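# give me a model of this one.
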Amino acid sequence: MANRTAVDAFQVHGVDPQFLIEKITRTRIYESQYWKENCFGLNIETLVDKAVKLDHIGGLFGTNIPTPFLCLVLKMLQLAPTKDIVFEFVRNGDYKYVRALGVFYLRLVGSGLEIYRELEPLLADYRKLRLRNKDRSYTIIHMDEFVDELLTQERTFDTILPRIVKRHVLAETGQLNFRTSLLQDELDNERNSNESDFSDEGNSTKKRLKLNLPVSDDSVQTKDKESLSIEETNALRAKLGLKPLK
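You can find the predicted model right below:
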């Protein structure tokens, strides 16, 4: 039947893959026109053809109508494609909505290591995506925003995202590298520049001292003022016939 999971599908997170979509949402999808007209009899190859035609992402909108995107997510859960096929969806750089479909599906079925390894590079993908809102309107988001939401939020597109191992745990056990900010090179250059300026300022002060030029250091200025004051005082004391100060 059209609403059954593939017989050779493995359980995901201990349940039938379809159950990763909540029952009320699954029911809405099964009853939707798009599901009845476009998802019956699909296999993974023909599903790709449907994915290429997507022009927006989203969950339920209006009177709880599922988007074609969400319908295809559920169909993928039914078909349970191999991980290699899923990775091809995620790594597809030609069709952004095919990638978005693969990203969302992988977030549902993948392990923490697979999710971080495959999704984090996409934080550098800034292509625009159309998002269908609850009120039927559309807004523009970017692929990196979508990926970040999947990595940081507990619920997306009316779907509870399965819990995954925290990233820092995978890094501490050596399975992932510790994250480095994209701004790290700029921060390092700025730090080196500040250290260089400080060193140049110190060298300049030393040179000015050797040449007996006035410097901006407060302690040196204070010492000069004190020496000048004693000389003036001794000159005055000499005129008065008094002993000079030491």
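# when you work out contacts or count neighbours from here on, use the C-alpha atoms and nothing else.
Will do.
# quick one, longest helix in this protein?
When the chain is scanned for its longest helix (criterion: DSSP state H), the result is helix 184-210.
# buried ones in it?
Using 16 or more other C-alpha atoms under 10 Å as the test for burial, helix 184-210 gives Thr205.
# now the helix or strand just after that helix: buried residues?
Under the assignment DSSP states H and E, the closest C-terminal helix or strand after helix 184-210 is helix 218-239. Buried positions in helix 218-239, judged by neighbour count with 16+ other C-alpha under 10 Å: Asn234.
# one more, so I can put them side by side:
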Amino acid sequence: MNATDPNAQSIHGVNPQTLVEKIMRNRIYSSVYWKEECFGLTAETLVDKAVELSEVGGTFGGNQQPTRFLCLLLKMLQLQPELEVAKEFVQNDDYKYVTVLGAVYLRLVGKSLEIYTLLEPLLSDYRKIRRRTVMGWEITHVDEVVDALLHEEFYLDLSLPRLVDREVLERTEGLAPRRSPLEDELDAASDSDSDSSEDEKEE
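This is a model prediction of the structure:
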């Protein structure tokens, strides 16, 4: 039940599950949630478990137990669902914890261009989420999680694969420069002012 799907492809040259460090994998394999709830999950039934999530996080408590979020993330790495499934997780508007699960999974397995393209829109997603930590609970937001995924090397007790600099991808892969929501608002306001000026001239 802990083996990677035989049809899974290597990610960054390694078995997908090894993107979670060995000591953490062993804690997950030993957890009650993994043994009772993750056994027998498929790419389809995993979605149902993801919908039930009510927190994000790596480990919690003095003995650093893995969260359900981390267990399901490892299960996704084990099953390696189609990339389209991860995209649907990220882009769904109904279940914010599913969105974050998809974002973290994509950050681990995706190519840099895919990661920027699919995750940057979430920097405008301000939904509140609960994060479970070793010390307890805290409130964060989807955009803060995504910002950490794009800029941190270690997050949610995970070592994140190296991400190619955005500027490099703009030069070599044609990635469009990122526009902030504020820039869009300013442009919209400018267009509105221009329209108003034209209307006044016509009058």
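# TM-score for this pair?
Aligned and superposed, the two chains score 0.89 in TM-score terms (TM-score structural alignment, normalised by the length of the second structure); 189 aligned residues with a C-alpha RMSD of 1.6 Å.
# re the thing from before, what's the angle between the longest helix of the first structure and helix 218-239?
Note on geometry: by axes from the mean of the first three to the mean of the last three C-alpha atoms, to 10 degrees, helix 184-210 of the first structure and helix 218-239 are set 10 degrees apart in direction.
# now tell me what touches stretch 63-83 of the second structure from outside.
The contact list for stretch 63-83 of the second structure, computed with C-alpha atoms under 8 Å, 6 or more residues apart in numbering, reads 2-5, 8-9, 16-17, 20, 24-25, 27-28, 31, 33-34, 38, 42-43, 46, 49-50, 53, 55-60, 101, 104-105, 132, 134.
# buried ones among these?
With burial judged by 16+ other C-alpha under 10 Å, the buried subset of those is 2, 4, 16-17, 20, 24-25, 27-28, 31, 33-34, 38, 46, 49-50, 53, 55-60, 101, 104-105, 132.
# which non-adjacent residue is nearest Asp5 of the second structure?
Nearest residue to Asp5 of the second structure, sequence neighbours excluded (C-alpha to C-alpha, 6 or more residues apart in numbering): Leu79, at 5.4 Å.
# distance of the one you found relative to Thr45 of the second structure?
The spacing between Leu79 of the second structure and Thr45 of the second structure, counted by C-alpha to C-alpha, to the nearest Å, is 11 Å.
# and what of Leu118 of the second structure?
Taking C-alpha to C-alpha as the measure, Leu118 of the second structure falls 24 Å from Thr45 of the second structure.
# of the two, which one has the most company?
Comparing Leu118 of the second structure with Thr45 by other C-alpha atoms under 10 Å, the one with more neighbours is Leu118, at 16 against 11.
# the more buried one contacts Lys87, doesn't it?
Yes. Taking C-alpha atoms under 8 Å as the definition, Leu118 of the second structure is a contact partner of Lys87 at 7.5 Å.
# count of neighbours near Tyr126 of the second structure?
As a burial measure, Tyr126 of the second structure scores 12 neighbours (other C-alpha under 10 Å).
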